[in-house]
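S.K.: predicted model, plus sequence, below.
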Amino acid sequence: MLMVILAGFLIGALGGAAALVLSEGTPGKTVTTTGKALVGGPFTLIGEGGRTVTDGDFRGRHMLVFFGFTHCPDICPAELQVMAASLGELGDKAKDVVPIFITLDPERDTPEVVANYVKNFGPEFVGLTGSPEAIAEAAKAYRVAYSKFTPEGAGKTSNYSIDHTALVYLMGPDGEFITHIPYGTQAAKMADTLRRYL
C-alpha cells in the first residue's frame, strides 16, 4: 500500500512540475513540448511451459502491463479483475490488446504458478516470470519500485509479502509507452482510456 501512495505522490509531483513549466513564459503564447517518456523497454522473461518471451513477441498489439505477485492478497487480483472487465467492455477491439502480468516474486512464482494464476482472469492474459535479475531489469525499465518484507507475526520467512508500485502501463504496438492507469481506476474509465488509443 505504501508503494501505491508513493506512486501517487510521484505522479502528482511530475504533473505539477510539468504544469509549472508550461505555465511560465509569455502570456497568450502556446507552449509545445516534445520528448519521450523513459518508461518501458526490452524484456526477456519466461512464460507458460518455460518458453522464452520477449517484448518483441507482442509487436503489432497494445500491451497492458501490470507488475505484482501471485500471493498478493488484494491489490493484484483486484487490478487484474479491472483489466479483465475493461477488456470485456471493448468487445472486438480487445483482440488488439494483450494483458500481461509480470511477477515481482520469481522465488515463489514459477512459470506454472503464474500461468495458472492469470487463467483466473481470462484466457487472453499472459503471465511472465524469470530470474531475479531479469525481473529486476524489467521492473527498472518500467520504473516499478518493489521491496520484500515479512509482516509481523508471519512466522516462516516464506510468508513474506512485497510492496510494489501498482500502475497499469499501456504500451503501443511499437512497444513505446503511451500512458499509465492508476490503481483504483474503474473498469469503464480504463476501457475509455484504451478506446482513445486503439
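M.R.: Looks like it arrived, so ask away. Numbering: from 1, shown residues only.
S.K.: all contacts plus neighbour counts: C-alpha atoms, from now on.
M.R.: Fine.
S.K.: tell me the secondary structure at the residue positioned nearest the centre of the chain.
M.R.: Nearest residue to the geometric centre of the chain (Cα atoms, centre = their mean): residue 66, 2.5 Å. Following DSSP: H, G, I helix; E, B strand; the rest coil, the label given to residue 66 is strand.
S.K.: check contacts around residue 55.
M.R.: Each residue near residue 55 by Cα atoms under 8 Å, 6 or more residues apart in numbering is listed here: 41-44, 175.
S.K.: distance-wise, check it relative to residue 82.
M.R.: Separation of residue 55 from residue 82 (Cα to Cα, to the nearest Å) stands at 23 Å.
S.K.: how about residue 19?
M.R.: Separation of residue 19 from residue 82 (Cα to Cα) stands at 30 Å.
S.K.: which one's more surrounded, those two?
M.R.: Between residue 19 and residue 82, residue 82 has the larger neighbour count (other Cα atoms under 10 Å), namely 22 against 11.
S.K.: adding another structure so you can compare the two:
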Amino acid sequence: MKEKILFVFVLIFGIGLGFFGWKEWRSKSNSQEPVFVSEWSTSSLKDTNNQEIVLGKIPGKLKLVYFGFSHCPDMCPRALLDMSAAVQELGSLGKDLTPIFISVDPERDSPELLSKYIKQFPGKRLIALTGDKSRLDSLQSAFGAISKKVSAPQLEGGYTVDHTVFLYVVDEQNRIIATYPGNTDGKILAKEIRRFL
C-alpha cells in the first residue's frame, strides 16, 4: 500500500514539475529576446538544385527553420507537415513565411535525395538545404542545436541521427525571434507566428 501511495505521489509530483516547466518555457518563448545569428547572414548551403545559396538572402520576411534528416522516422516528417500547415493556415500572410529544412545528415541527404523528399509535403514553399559537416555543425551551434550520429546496424546506412527537435523563427535581421518544440501543431504555429508578421 505504501509503495502505491509513493508511486502516486511521485507521479503527481512529476506531472506538476512538467507543467510548471512547460509554463516557464511558454513564458520565455513568448517574450524571447532576439538573438542575432551571424552564421545565418554569412553561411551558404546547397539547395535541391545543388546551388550554393547564402542563408541570409533567402526570401521571406520570416524563416521557419528546422534541423533534421530525411531518414528520420517520426519527428522530422511531423515537423515538416506542421511547418507546411502553418504556411497554409496563415493564408495571404503565408507568402511572408519561408519554411526551411536543414539536413544534419549530409552523408545520405544529397541535394537530389532532398529534392524528392520534400515533394512528400504539401505546398511548394519548403526549402531543403545541405552542406559539408563542418559548416552544418557551425550553424547548428549558432542556433544552440546539436546532432549526433548513432550506430543502428538494422537501419539503412547502419546509423541514425539523434538531434535537437526545435523550430526557429528567423527574421530579416538574421535574428532568432522565437523558438518552438518540433511537435507544435501547425495551427498553433500559425497563431504564434502571426504576431511577427
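M.R.: Yep, it's here. This is a predicted model, so every value here is computed, not measured.
S.K.: can you calculate the TM-score here?
M.R.: Superposed pair, TM-score by TM-score structural alignment, normalised by the length of the second structure: 0.78. Supporting alignment: 171 aligned residues with a Cα RMSD of 2.6 Å.
S.K.: sorry, back to before: so which of the contacts of residue 55 of the first structure sit within strands?
M.R.: Using DSSP state E, the members of the contacts of residue 55 of the first structure that fall within strands are residue 44.
S.K.: can you tell me which of the contacts of residue 55 of the first structure are buried?
M.R.: Buried by 16 or more other Cα atoms under 10 Å: 41, 43-44, 175, out of these.
S.K.: please report how far residue 194 of the first structure lies from residue 82 of the first structure.
M.R.: Residue 194 of the first structure sits 13 Å away from residue 82 of the first structure, going by Cα to Cα.
S.K.: so which bits of stretch 56-64 of the first structure are buried?
M.R.: Residues 58, 61-64 are the ones in stretch 56-64 of the first structure that count as buried (16+ other Cα under 10 Å).
S.K.: ok, stretch 103-122 of the second structure next?
M.R.: Buried residues in stretch 103-122 of the second structure, counted by 16+ other Cα under 10 Å: 103-106, 109-111, 114-115, 117-118, 121-122.
S.K.: kindly report the same for stretch 136-153 of the first structure.
M.R.: By neighbour count on 16+ other Cα under 10 Å, the buried set for stretch 136-153 of the first structure is 136-139, 142, 144-146.
S.K.: top helix in the first structure by residue count?
M.R.: Determined from DSSP state H, the single longest helix within the first structure is helix 2-23.
S.K.: quick one: it to chain centroid distance?
M.R.: 18 Å (Cα atoms, centre = their mean, to the nearest Å).
S.K.: which other helices and strands contact that helix?
M.R.: Helices and strands touching helix 2-23 of the first structure, by 3 or more Cα pairs under 8 Å, 6 or more residues apart in numbering; DSSP states H and E, are strand 161-164.
S.K.: now, the buried residues of stretch 103-122 of the second structure that are in strands?
M.R.: Among those, the members falling in strands (DSSP E) are residue 103.
S.K.: which of the buried residues of stretch 103-122 of the second structure lies closest to residue 129 of the second structure?
M.R.: residue 103 (6.2 Å; Cα to Cα).
S.K.: the closest one and residue 89 of the second structure: what is the separation?
M.R.: Distance, residue 103 of the second structure to residue 89 of the second structure, using Cα to Cα: 25 Å.
S.K.: hang on, residue 36 of the second structure packs against residue 175?
M.R.: Yes. With contact defined as Cα atoms under 8 Å, residue 36 of the second structure reaches residue 175; the gap is 4.1 Å.
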